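Q: Pasting a predicted model and its sequence here:
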Amino acid sequence: MVHADGRLQEAATAFLNQANELLLPALAQEPTLSLAAILPARTAGTALPSQAPALGGCACGGHDEPGLSELDTRVIPHAIRHATIFGALEGLNPGKGILLIANHNPLPLLAQLEQRSAGKFDVTYVENGPELWKLSMVRN
């Protein structure tokens, strides 16, 4: 029984990983879809199971770090790269941003961002190739 449980857990994990690889890129390509809109709604003041309610945000403790958080896209698998970036951008509060690091000029990503969120982000090139691109992306 224990062996079967372990195999079932492995199969479920493999299924979820494959579903993420196939679904997240497709969802990221849809400009009219907000990932926040498809997540289950929570009633104000209710905590997730086995979690105490966080005061002033999530409970990670990194909310007041100065500067931009770095997001190095070179280490993100290609299949989920844009979905990961859009998820990070959607999670930003106004005035907060990321420093996007890429090994190419991310023009296709910027075009998608303009389609999905026109005017919501201030994007500035910090470094413009030829080996490395760095972009400041701050939520308005």
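A: All right, it came through fine. Numbers count the residues shown, from 1 in each chain.
Q: CA only for contacts and neighbour counts going forward, please
A: Fine.
Q: Just give the closest residue to the residue nearest to the spatial centre of the chain, not the sequence neighbours.
A: By C-alpha atoms, centre = their mean, the mean C-alpha position of the chain lies nearest to G87, the distance being 2.6 Å. Leaving aside its chain neighbours, G87 sits nearest to L35 (7.6 Å; criterion: C-alpha to C-alpha, 6 or more residues apart in numbering).
Q: Check the gap between the residue nearest to the centre of the chain and P106 for me.
A: As judged by C-alpha to C-alpha, to the nearest Å, G87 and P106 stand 16 Å apart.
Q: before we move on, what about H3?
A: 46 Å.
Q: Take this one as well and set it beside the first:
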Amino acid sequence: MAHDCSTPVRPEGVYPFDARGVAKRFRHAAIFGALDALRQGEVMRFCNDHDPLPLLEQIGQYFGDRVKMAYVSREPGEIVIDFLIAA
């Protein structure tokens, strides 16, 4: 079953971030800002139309072990990743 980013389910502490609606020139700054705003135990559910491998590398370099990542969906044209703020 495919995940539909246009109708996010928002359990407590899970915040949707649909990158497709952010202008490309602002996208990375917006993502980093959103991750910086999260508190320990909160999740940003990131949706995109492509697998953002360079972005994931940058997030790993900047945040280190503070941010954990898990794919929710990795289908062509539908990438959903949960970013968890760890201890």
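A: Sure thing, it's come through. Please read all numbers here as calculations on a predicted model, not as lab measurements.
Q: Over in structure 2, tell me which residue corresponds to the residue nearest to the centre of structure 1.
A: Using TM-score structural alignment, the partner of G87 of structure 1 in structure 2 is G33.
Q: Helix, strand, or coil at that match?
A: Following DSSP: H, G, I helix; E, B strand; the rest coil, we place G33 of structure 2 in the helix state.
Q: and whatever residue of structure 1 lines up with R66 of structure 2, how many residues sit next to it?
A: With TM-score structural alignment as the criterion, the equivalent of R66 of structure 2 in structure 1 is K120. When neighbours are defined as other C-alpha atoms under 10 Å, K120 of structure 1 has 16 of them.
Q: do the one 4 residues further on as well
A: T124 of structure 1 has 13 neighbours, counted by other C-alpha under 10 Å.
Q: Read off where stretch 24-32 of structure 1 ends up in structure 2.
A: The aligned range for stretch 24-32 of structure 1 is empty, by TM-score structural alignment.
Q: So which elements touch the helix ranked longest in structure 1?
A: The residue-count maximum for a helix in structure 1 (DSSP state H) belongs to helix 2-29. Applying 3 or more C-alpha pairs under 8 Å, 6 or more residues apart in numbering; DSSP states H and E, we find helix 2-29 of structure 1 packed against helix 81-90.
Q: once aligned to structure 2, how far is the helix it packs on on average?
A: For helix 81-90 of structure 1, the mean deviation from structure 2 after alignment is 0.2 Å (mean C-alpha distance after the TM-score superposition for structure 1).
Q: buried stuff in that helix?
A: R81, H82, A83, T84, I85, F86, G87, L89 (16 or more other C-alpha atoms under 10 Å).
Q: I'd like to know which of those residues is nearest to S136 of structure 1.
A: Within the buried residues of helix 81-90 of structure 1, proximity to S136 of structure 1 (C-alpha to C-alpha) peaks at L89, which comes in at 11.4 Å.
Q: ok, the closest one to Q9 of structure 1 distance?
A: In terms of C-alpha to C-alpha, L89 of structure 1 sits 32 Å off from Q9 of structure 1.
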